[in-house]
Structures are given as structure tokens and as C-alpha cells.
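Peer 1: give me the fold of what follows.
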Amino acid sequence: MTTITEKLTFENYLAYNDGTDTQYELVDGELVPMSLGTGKHGNIIRFLVRQFEDTIAQSGQSWVALPSLVGIRSPRGRRWDTSRIPDVTVLPLVQWEAMENREAVIDFNEPPPLLVVEVVSPSTQADDYRSKRSEYGLLEIPEYWIVDAIAEKLTIGLLDHEFYDLTEFQGKALVQSSVFPTLKLTAAQILAGNL
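Peer 2: Here you go, the predicted model:
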């Protein structure tokens, strides 16, 4: 016997409530529950948000760094809708404030975030390196970080014509970010989730 799962539109997804606290991404019209990561996964996210917020404050930029609080509607090139929720999203403060009375999702007609970060889990590895990389490139997000504690590397993608040029950082290599050029962190510090 085959079970058929009903596909959701983007509007259905925004209105969806199953009565639990489960957070979902929408992938080709299907709800994909986001499982809790390990403590290390959470430490990396928390560490990056703090470092980004400190760097933003020092630079005087009117930006904000948010942990898993913003969805990004994604073009997958298929019939059904997709909406991703990055582990960290950096965007202008005015854009975040504009979401105060609506769902916190960046739609196609809105400017993309400045930077997104995905922290790799065994269950998200293929999506983080392939699907999301392609989707975020098409959305013209200027910078995409893939933090992979499993492979002990940080990959930073800089956008060039809807495609990311990737640079890998490991160990004591100082990361180089175009969005945060004054950030002074090594790959090892980020992968450890602390200084």
C-alpha cells in the first residue's frame, strides 16, 4: 500500500500549525521537520551569532545576526514550493523589523540576506553542500558559509553570477569574509564554537 503525502503551497506552509513546537522547512511542497542538533551544533550557531553581532556593533552597520529565526523562500526549479531556515542569517535590521507583524520569511520579491550559515549535521550534509548552495546562489545571497565539524572544515562561498566560488578553511587558517572583512577568527575557533 502506498501512502500519498499531500503537497503544500507556500501559503499553506505559512499557515501550517500542527500544535507542536516542531520547526519545519518546506521542500518541494513537503514538510521536513528540523531536528535538534547536537550541543556542539548549537554552540557553533551561538558562537557565530555572538561574533557577528560584536562585529556588526563595531562596524556601525545596521544589521542583525539571527539563529534559525528567518525563513528564505527558495526557487528549486520544480513545481512545488520550498522555504529554507538557515542556522544563521545576517540581514539589514530594517528588513528584520519589517517582519514584525508577519511571518519571518524572505520572499522572492524582497532583497536577499547578506550572509547565511548552515552547520552540517549527518542528516543535512547533502542538502548543505548541494541543494542549499544552489538555491542560495540563485537567490543571490552574497555569502554562504558551510560549517562542517564532521569534516573539520569551514567552507565560505562568495557569489559570482548566481554561483559560489568556494574557499575552504581548516585549523589555524584565518577566515576571510567579504561581508565581515574585520572578523578575526580561525576555522578551529569556529568549529570549536569558542575562542
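Peer 1: for the rest of this, base every contact and every neighbour count on C-alpha atoms.
Peer 2: Will do.
Peer 1: next one: the most centrally placed residue in the chain relative to Arg79, how far apart?
Peer 2: With distances taken as C-alpha atoms, centre = their mean, the residue of the chain nearest its centroid is Pro86 (2.3 Å). According to C-alpha to C-alpha, to the nearest Å, Pro86 stands 22 Å off from Arg79.
Peer 1: tell me, how many residues neighbour the residue nearest to Ser121 when sequence neighbours are not counted?
Peer 2: Nearest non-adjacent residue to Ser121, counting by C-alpha to C-alpha, 6 or more residues apart in numbering: Gly37, 7.1 Å away. By the measure other C-alpha atoms under 10 Å, the count of residues near Gly37 is 14.
Peer 1: can you check Ala98 too?
Peer 2: Ala98: 10 neighbours (other C-alpha under 10 Å).
Peer 1: please give the structure of this sequence too, so both can be compared:
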Amino acid sequence: MITTLTKSIRFAEYLLLPYDGQRTELVDGKIIKMTEASPLHIDIIDFLIDLIKAHITEQSLDLVVRTGVGVEIPRAVGPNNARDPDIVICPSQQWKAMRDFTKAIFLMDNPPTLAVQVVSPGNQTVDTVDKRQEYALARVPEYWIVNPIDGYVLVLVLDGDDYREVGEYREQELLESKLLSGLTVTVDRILDP
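Peer 2: Predicted structure coming up:
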């Protein structure tokens, strides 16, 4: 369940709010408190972080993996949104340049290289439709939708203004990532770590 706070604020005001230990997103000018993740959700995130970090080390890639980091979503009408993917990957220098920010948020025109969203029960449309559109607006080059509810991982890459599907992977299929080429993991291993 998601709790919405009623006061409407602008993105700049959201950035200046002190960190209170709560995981939040800014959607249509409203601060949304995210609920606690399920144990499976946490297990999937932890497994992916460990897997990706090992791959980055093995391939000597200059990338970092982080959680709890927001992404500014530009909007034509109304205040910009701020979404909080479960995992982000970006170059080390990009992360270091953000260290003095008030909040850990990739600002407009400076998106992470990859965002991963693990679908939550009761939040499927937001995780699979809304965030897909929003991360495309934010120009995130690669986006994974990890869906343990329906049993798949969808890998998307930005192609113009929209995402193009690299593949929807299930069961024993090996996931294919453009950013993390050579990463070998089956979907069933991700969905049941």
C-alpha cells in the first residue's frame, strides 16, 4: 500500500526537504510514502545487487550499483516527478559528482545508465506502465522490469523517445542486457534467489 500526503509541492521544494528516513516519491506534486517491501522483493534486489556488482568487478567496468536513489522525471505540465527505482547503475564519476546533493536524485538530463524496478503486488500498473513511460521521459538508457508476480523479466532500451523491448525473459531463459553484456543469469534464478 502507498500513502499519499495531501500537501502539493514543487520538485525544487521536494529536493530541499530534510531526509527523514522514509522512502518517498514525488508524483503530480504529492509526496508518496512507499510501503515496506516484501521479503521476496528484498531477496530479489539483494541477489541482483550482488550479481551485478560481481559482474562489474569481473569485467572491470567503471560502474556503481545503488538503491534508494531517485530519478527526476520531466513533465510538460505540472511539477516534475521523482521516482525511486529499486536499483540504479551509473558510472562512478557520475555518482561522485552527486555526493554533495541534498537528496540522492539523478536530476533531469543526468539519468542513471540503468534502472531496475521489481514489481510489487497491488502496484503492477505503476511499476510496469507508468514508470516505464516516466523513465523514458527521464532518458534512462536501459530499464528492467522484474515481475515475480507474472514470472518474467523485461529488458528495455531507449530508442528515440520510447523504450524498445530487448526481450521478455522467463524461466530458464538467460537475461540479455545491453549495458551488462556477458551477464549470465536465468530468470528463474532472479525470481527465486
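Peer 1: just to revisit the earlier point, return the residues in contact with the residue nearest to the centre of structure 1.
Peer 2: Shown in contact with Pro86 of structure 1 (C-alpha atoms under 8 Å, 6 or more residues apart in numbering): Pro67, Ser68, Val70, Gly71, Ile72, Val116, Val117, Glu118.
Peer 1: state the distance from it to Asp128 of structure 1.
Peer 2: 10 Å.
Peer 1: same thing with Val117 of structure 1?
Peer 2: 9 Å.
Peer 1: shouldn't Ile146 of structure 1 be in contact with Tyr129?
Peer 2: Yes: with contact defined as C-alpha atoms under 8 Å, Ile146 of structure 1 and Tyr129 form a contacting pair (7.4 Å).
Peer 1: neighbour count winner among these two?
Peer 2: Between Ile146 of structure 1 and Tyr129, counted using other C-alpha under 10 Å, Ile146 has the larger neighbour count: 23 against 16.
Peer 1: which secondary structure elements does the helix or strand containing the more buried one sit against?
Peer 2: According to DSSP states H and E, Ile146 of structure 1 maps onto strand 143-148. If you count contacts as 3 or more C-alpha pairs under 8 Å, 6 or more residues apart in numbering; DSSP states H and E, strand 143-148 of structure 1 packs onto strand 115-119, strand 153-160, helix 187-192.
Peer 1: quick one: that strand to chain centroid distance?
Peer 2: Counting by C-alpha atoms, centre = their mean, to the nearest Å, strand 143-148 of structure 1 is centred 8 Å from the centre of its parent chain.
Peer 1: now that strand on structure 2. Mean distance?
Peer 2: Once fitted to structure 2, strand 143-148 of structure 1 is off its aligned match by 0.6 Å on average (mean C-alpha distance after the TM-score superposition for structure 1).
Peer 1: quick one, helices of structure 2?
Peer 2: 11-16, 39-59, 92-97, 124-125, 131-137, 187-191 (DSSP state H).
Peer 1: ok, and for the second one, which residues are buried?
Peer 2: Of all the residues in helix 39-59 of structure 2, those buried under the rule 16 or more other C-alpha atoms under 10 Å are His41, Asp43, Ile44, Ile45, Phe47, Leu48, Ile49, Ile52, Lys53, His55, Ile56.
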